[in-house]
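J.: here is my input, please return the structure:
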Amino acid sequence: MSDWLLGNEPQVRLAVFLSVFALLLAAQQWAPRRDMALGWRRLLSNVSLVVIGTLLLRIAFPVVAFGLAIRLEADGGGMAALMPDWLAIVGGVVLLDCAIYWQHRLLHKIPLLWRLHRVHHADVGFDVTTAVRFHPIEFALSMAIKLGLIALFGVPALAVLIFEILLNAGALFTHANIRLPATFERRLRWFLVTPEMHRVHHSVHKDETNSNFSFHLSLWDRLFGSYRDQPRDGHTTMQIGLHEFRDSREQTVWALLVNPFRKH
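T.: The predicted structure is shown next:
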């Protein structure tokens, strides 16, 4: 099974992404947590950014995360040479998940990086399309960091593939505008980031924006002191986005692409 996954990496990732995206789009219509009357222009802008970002990655990087892991694995060494295969795979996924937590915190902490990341936070809505709304330069920066980690620690190729699939599917889930049973959600967030937990991170209040940085495992926020349980204004009435980018003109593709280069 692992050999088949490794040999069909692009198709597997795309199939999982499209399936989860379609499923959550339908779930949002069936059981939305908040009002979703936000329009097709915003949806088009959000999806356009991921298309542009993906094209940039293909042009800027001769090899992406999975390809680098394959090459390093063929040369021997790395995590797989130091521990059993199963432990190297689990350890690789956890390592990358912890790394992306700290990357996320730095994107908020360092002003120059925040200019890139605020494109994501400038969304005045919170739904599954928000998950793909990142500036193309942030896409490239994230890939460069990921490549560095894979090269430094020798993360197994299968661990990279699993993490990439979880990253895409998990981001879609945590941004989905879906209503989960309250008891189930409270139990689930002890292990995984839920939409209810991550929505707090998209609040207009800065102290709430600077909380709940985790992508998959929620333990990082609890462990490193950045966990916030609930938004002060309540989930159905809280304001999403950034105060300075609420006008509809700020939500066009062009406005989002030039956003990091503007003075604010």
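
J.: going by C-alpha atoms from here, please, whenever you check contacts or count neighbours.
T.: Noted.

J.: for the longest helix along the chain, which helices and strands make contact with it?
T.: Ranked by residue count under DSSP state H, the longest helix found in the chain is helix 85-109. Applying 3 or more Cα pairs under 8 Å, 6 or more residues apart in numbering; DSSP states H and E, one finds that helix 85-109 contacts helix 111-121, helix 157-175.

J.: please give me the structure for this one as well, since I'd like to look at both together:
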Amino acid sequence: MYEALTSAWASVFYAAVILFALAELLVPAREASRALDRRWSTNIALYLLNMLLHRFLGPLAAIAIGYGALAGEVGLSVWLNAPAWLAVAVGILVLDLWKYVEHRLMHGIPLLWRVHMVHHSDTEVDFTTAERHHPLEVVVGTIGFIAVTVAFGIPPLAVALYALTATIVAVFSHANIQIAGAVDRPLRWLVVTPAVHNVHHSAERVETDSNFGLMMTLWDRLFGTYTPDSPETAARRQLGLEYFREARAGWLDRVLLQPFVPASLLRPERRVEVPGNGRATQPPAE
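T.: Alright, predicted model coming up:
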């Protein structure tokens, strides 16, 4: 089953992309104010670069997952003294909790924020933003994921199911789609909806440093980092980072160099011209 789920990942990903791209055309939550060709070309290029990177990191991940399958002495099934299905369920929870912790670390540690801010520098948010990650962040994230998989002996089936589900939710939560409140309110108790994640992409630091969950809102609610949204606040919310608003800042070469912009130009108390990158006003983390 694990092999079947692994091979199905690409099909699931592209199906989700097509579905939510069509939904954005039919029921958009916000009108795009920037040319899609520039944003999409950069985000898709980052996706392709990271796919190539995954080809090199894939064997390491496979070894880690295989270790999880063979970890009869230290795996979740042994620790829990529970049936396989419960070990899979707990494994999924552990992985999602780790992604929550990792996301908080990305915002809280200046060095990690430098690579993660590429994701937040998108001044519009749609389904392509889900794949807007600097290659350095992909490396860090993969190493962390492997470490957690090995440390807890997470079953391969849990890893595969989590990868499939988290992929769908990530594209969904970034999609620029309008969901009726009667549907969104109960749904956000289970998963991260576009309205919930839209808060996280705010230009306001107090909002950006909240709603860290990748798949479930459980962790934000449990650890006090959940910020609710409303149509009123969503209507006036500005997205992205204040210091990466110039059109040229969205080109692929500039995006890849964003982690190396001097820290002195990214301070909230200074309004300075960043060469090719707009004005520095208020970063969400430093």
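
J.: for Ala15 of the first structure, find the nearest of the helices and strands packed on helix 85-109 of the first structure.
T.: helix 157-175 (9.9 Å; Cα to Cα).

J.: that closest one vs the second structure, average offset?
T.: For helix 157-175 of the first structure, the mean deviation from the second structure after alignment is 0.6 Å (mean Cα distance after the TM-score superposition for the first structure).

J.: what comes up buried for the next helix or strand after that helix?
T.: Note on helix 157-175 of the first structure: by DSSP states H and E, the next helix or strand toward the C-terminus is helix 182-188. By 16 or more other Cα atoms under 10 Å, the buried positions in helix 182-188 of the first structure come out as Glu185.

J.: and helix 182-188 of the first structure, how far out from the chain middle?
T.: Centroid separation for helix 182-188 of the first structure versus its chain: 21 Å, with Cα atoms, centre = their mean, to the nearest Å.

J.: go on, stretch 118-131 of the second structure?
T.: Relative to the centre of its chain, stretch 118-131 of the second structure is centred 9 Å away, using Cα atoms, centre = their mean.

J.: same check on stretch 169-189 of the second structure?
T.: That offset, for stretch 169-189 of the second structure, works out to 15 Å (Cα atoms, centre = their mean).

J.: next, the distance between the ends of that stretch.
T.: Distance between the two ends of stretch 169-189 of the second structure: 14 Å, counting by Cα to Cα, to the nearest Å.

J.: one more: stretch 127-139 of the second structure?
T.: 22 Å.

J.: list the contacts of it.
T.: 17, 20-21, 40, 43-44, 46-47, 49-50, 53, 57, 112, 115-116, 118-119, 122, 170-176, 256 (Cα atoms under 8 Å, 6 or more residues apart in numbering).

J.: likewise for stretch 257-264 of the first structure?
T.: 115-116, 118-119, 135-136, 244.

J.: quick one: which two of the residues you listed are the most distant?
T.: Checking the contacts of stretch 257-264 of the first structure with Cα to Cα, the most distant pair is Pro136 and Glu244, at 21.1 Å.

J.: tell me which of the two has more neighbours.
T.: Pro136 (20 against 10; other Cα atoms under 10 Å).

J.: distance check, that one against Asp233 of the first structure.
T.: 32 Å.

J.: what of Ser48 of the first structure?
T.: Ser48 of the first structure is 31 Å from Asp233 of the first structure, by Cα to Cα.

J.: and for Phe139 of the first structure?
T.: 32 Å.

J.: neighbour count: the two, which is higher?
T.: Between Phe139 of the first structure and Asp233, counted using other Cα under 10 Å, Phe139 has the larger neighbour count: 20 against 12.

J.: residue range for the strand or helix carrying the more buried one in the second structure?
T.: Phe139 of the first structure is located in helix 136-153, with elements delineated by DSSP H and E. Mapping helix 136-153 of the first structure onto the second structure (TM-score structural alignment) gives residues 135-152.

J.: so how much does that stretch differ from the first structure once superposed?
T.: Looks like 0.4 Å for stretch 135-152 of the second structure (mean Cα distance after the TM-score superposition for the first structure).
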